[in-house]
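Asks: Got a predicted structure plus its sequence, pasted below:
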Amino acid sequence: MKILITGATGLIGTELVALLLQNGVSIHYLTTSKKKIESQPNYRGFYWNPDQGIIDENALMGVDSIIHLAGASIAKRWTSKYKQEIIESRILSSNVLFKAIKDNPNSVKQIVSASAIGIYPENLTKLYTEDETDVDESFLGKVVMKWEESVNKFKLLNIKVAKIRTGLVLSEKGGALPEMVKPIQMGIGSPFGSGKQMQSWIHLHDLVAMYFYAVDNELDGVYNAVAPNPVTNKKLTQEIATVLKKPLFMPNIPKFLMKLILGDMHVILFASQNVSSKKIEEAGFKFEFKLIDKALKNVLE
């Protein structure tokens, strides 16, 4: 099996590459940095520049599936300019891939794209499945909708499209968790807002295993990448404090304060999405980390 990966050097991509190589999968990857191009027997880099519509078509040679992870991080301050970059980085990269596949001979049968549970409307009680048709009216909701639309086009080329709607990724190497850990580590941690907002999370190991499972089983359609047991923000904060053996005695952090500090990006901390993992489990995927305490111990201890 040969897989083409975009975003191969990011948090998820790095872990995914390691897993695929361990399982004998041959990897092509696209990079915007010519310095990051390597050429090993099972790991070859190719240059692309989605902003300029440039891609080395040789990246498609012999490729069965594409795993599309490329996109600007949402964990940076959302200025108007950066919001545009968040959207464009996802859509332009999809468009460049689409054109390359359409215009060049290839054997691509499937694309598995990153997506996010931010598409689901904020709700404290509703359990969301992949069948949900309402889209959250926030900036993130609109980003995910446009992102998924850009990937759906690949169906026109008779390519299977799997979209992996990812929750809060638990890893010590990056993402939101290290930022949540810092104040708790300093003894000044506390839940955000009411603390009642639901946080649908997934361990990084399970997430990359799900991507591998999706290509290995040629999955098609939308799948939620969240562990089976979402928790409230209060519970998550308490569990982090327990693992770190730190007290929690500060009052809850008000929304207005985080808005002052983070700007528009503060909504990530206060949004509530209780998301179901049932569909991917019924497709045969087995989670290694189903409970938050075990996941956090693995990551933080």
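Replies: Done, it's in.
Asks: CA only for contacts and neighbour counts going forward, please
Replies: Noted.
Asks: Residue 247 and residue 236, how far apart?
Replies: Taking C-alpha to C-alpha, to the nearest Å as the measure, residue 247 falls 14 Å from residue 236.
Asks: More neighbours: these two, which one.
Replies: It is residue 236, of residue 247 and residue 236, that has more neighbours when counted by other C-alpha atoms under 10 Å, with 21 against 16.
Asks: Check it against this one:
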Amino acid sequence: MKVLITGATGLVGTELVSMLLKGGYHVNYLTTSKNKVQHDEKYNGYLWNPDKGEIDPHCIDGVGTIIHLAGASIGKRWTSKYKQEILQSRILTTNVLHSLLKNTQNSVHEFVSASAIGIYPSSTDTVYTEDSTERDSSFLGTVVQKWEAAADEIAKLGIRVAKIRTGLVLSGKSGVLKEMAAPARFGLGAAFGSGTQMQSWIHLTDLAGIYYYALKNELEGVYNAAAPHPVTQNELVKTLARVLGKPYFMPNIPKFVMEAVLGEMSTLLFDSQNVSARKIINEGYQFKFLSLEKAIEDALK
């Protein structure tokens, strides 16, 4: 079976591509750089330019499933210009794929799209399921809503669509955990604000595993991608310090300090989303990392 992946060279994409190739799948991927196009027996690259609406139509030749991971990182300072890039990198790319699928004869029957738990409002006491209708009105919440709406347009073409709402991804390669580990290695780890905000985390292996599972089992609809046991940020930082064998004594960093340093992006440190993993578990997915401590140990080894 042949799969087309966007964002194949990113953190999640790299892990997923490895799983797919080991599983016997043929992988096509899209890139904006000619230097990243390669053609192997089971791994082939194709060019696209979402800003101009351009895409190599051969990328979907023989493809049954598209896994859409592309999107600009939310981990850079949110200037007005970059906020536009965060939004457009998700909407434009989805729209380009929609146009290709609508106007080109193809065999695609499944579309699996990245999404985020940032669609849910920040709350320290609400447990969100996929059926929760509350929506966050912040910039990030609005981005996710528009992102999912763009994916829903593909469903109107008669293609099965699954949306994977991702929590805090634990990886030592890049992302939040790597940034948190840097000061923690010197015994300077600290939580932000009250530290009571809930962190719905997931190990990188499990996140890629859920995409793989969605593909193999033809899942449809929305799925939260977060481990079954979310923790407070205080517990997250404390566990990180324990794994590194470092003390945890620094006072929490006040919100106003991070707002001064990061601006609007500081909301990533203070938002609280406690999401349920029950739906994906009921579908039969078995998490490899249920323990936060073991997840961090593996991510940082």
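Replies: Yep, that arrived. As the structure is a computational prediction, the values presented were derived from the model and not from experiment.
Asks: Break down the stretch 201-301 of the first structure into its helices, ranges please.
Replies: With DSSP state H, counting those that start in this stretch as the criterion, the stretch 201-301 of the first structure has helices at 204-216, 233-244, 255-262, 267-270, 278-282, 292-300.
Asks: Distance to residue 187 of the first structure for those helices - can I get that in a markdown table?
Replies: Below are the helices of the stretch 201-301 of the first structure laid out as a markdown table (distance: least, C-alpha to C-alpha, whole Å):
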| stretch | distance to residue 187 of the first structure |
| --- | --- |
| helix 204-216 | 26 |
| helix 233-244 | 9 |
| helix 255-262 | 18 |
| helix 267-270 | 19 |
| helix 278-282 | 37 |
| helix 292-300 | 16 |
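Asks: residue contacts, the residue positioned nearest the centre of the first structure?
Replies: Centroid-nearest residue in the first structure, with C-alpha atoms, centre = their mean: residue 166, separated by 4.6 Å. The contact partners of residue 166 of the first structure, by C-alpha atoms under 8 Å, 6 or more residues apart in numbering, come to 114, 115, 116, 117, 202, 224, 225, 226.
Asks: Look up how far residue 183 of the first structure lies from it.
Replies: Residue 166 of the first structure is 25 Å from residue 183 of the first structure, by C-alpha to C-alpha.
Asks: swap in residue 12 of the first structure?
Replies: Relative to residue 183 of the first structure, and taking C-alpha to C-alpha, residue 12 of the first structure is found at 24 Å.
Asks: ok, those two, which is more surrounded?
Replies: residue 12 (22 against 13).
Asks: my guess is residue 96 of the first structure is in a helix, correct?
Replies: Yes. Under DSSP: H, G, I helix; E, B strand; the rest coil, residue 96 of the first structure sits within a helix.
Asks: what's the neighbour count on residue 218 of the second structure?
Replies: Around residue 218 of the second structure there are 16 residues (other C-alpha under 10 Å).
Asks: just residue 9 of the first structure next, same as before
Replies: Per other C-alpha under 10 Å, the neighbour tally for residue 9 of the first structure reads 18.
Asks: just residue 123 of the second structure next, same as before
Replies: Residue 123 of the second structure has 14 neighbouring residues, counting by other C-alpha under 10 Å.
Asks: just checking, it touches residue 232?
Replies: No. Between residue 123 of the second structure and residue 232 there is no contact under C-alpha atoms under 8 Å: 11.7 Å.
Asks: Touching both of the two, which residues are there?
Replies: 197, 198.
Asks: got the contact list for residue 104 of the first structure?
Replies: Counting by C-alpha under 8 Å, 6+ apart, residue 104 of the first structure touches residue 57.
Asks: ok, now which residue in the second structure is the farthest from the centroid?
Replies: No residue in the second structure sits farther from the centre than residue 249, which is 31.2 Å out by C-alpha atoms, centre = their mean.
Asks: List the residues that contact that one.
Replies: Neighbouring residues of residue 249 of the second structure by C-alpha under 8 Å, 6+ apart: 187, 188, 189, 190.
Asks: what about the closest residue to residue 117 of the second structure other than its chain neighbours, how many neighbours?
Replies: Spatial nearest neighbour of residue 117 of the second structure, chain neighbours left out: residue 165 (5.1 Å); criterion: C-alpha to C-alpha, 6 or more residues apart in numbering. Applying other C-alpha under 10 Å, we find 23 residues neighbouring residue 165 of the second structure.
Asks: Might one say that residue 165 of the second structure is in contact with residue 222?
Replies: Yes. Between residue 165 of the second structure and residue 222 there is a contact at 7.2 Å, judged by C-alpha under 8 Å.
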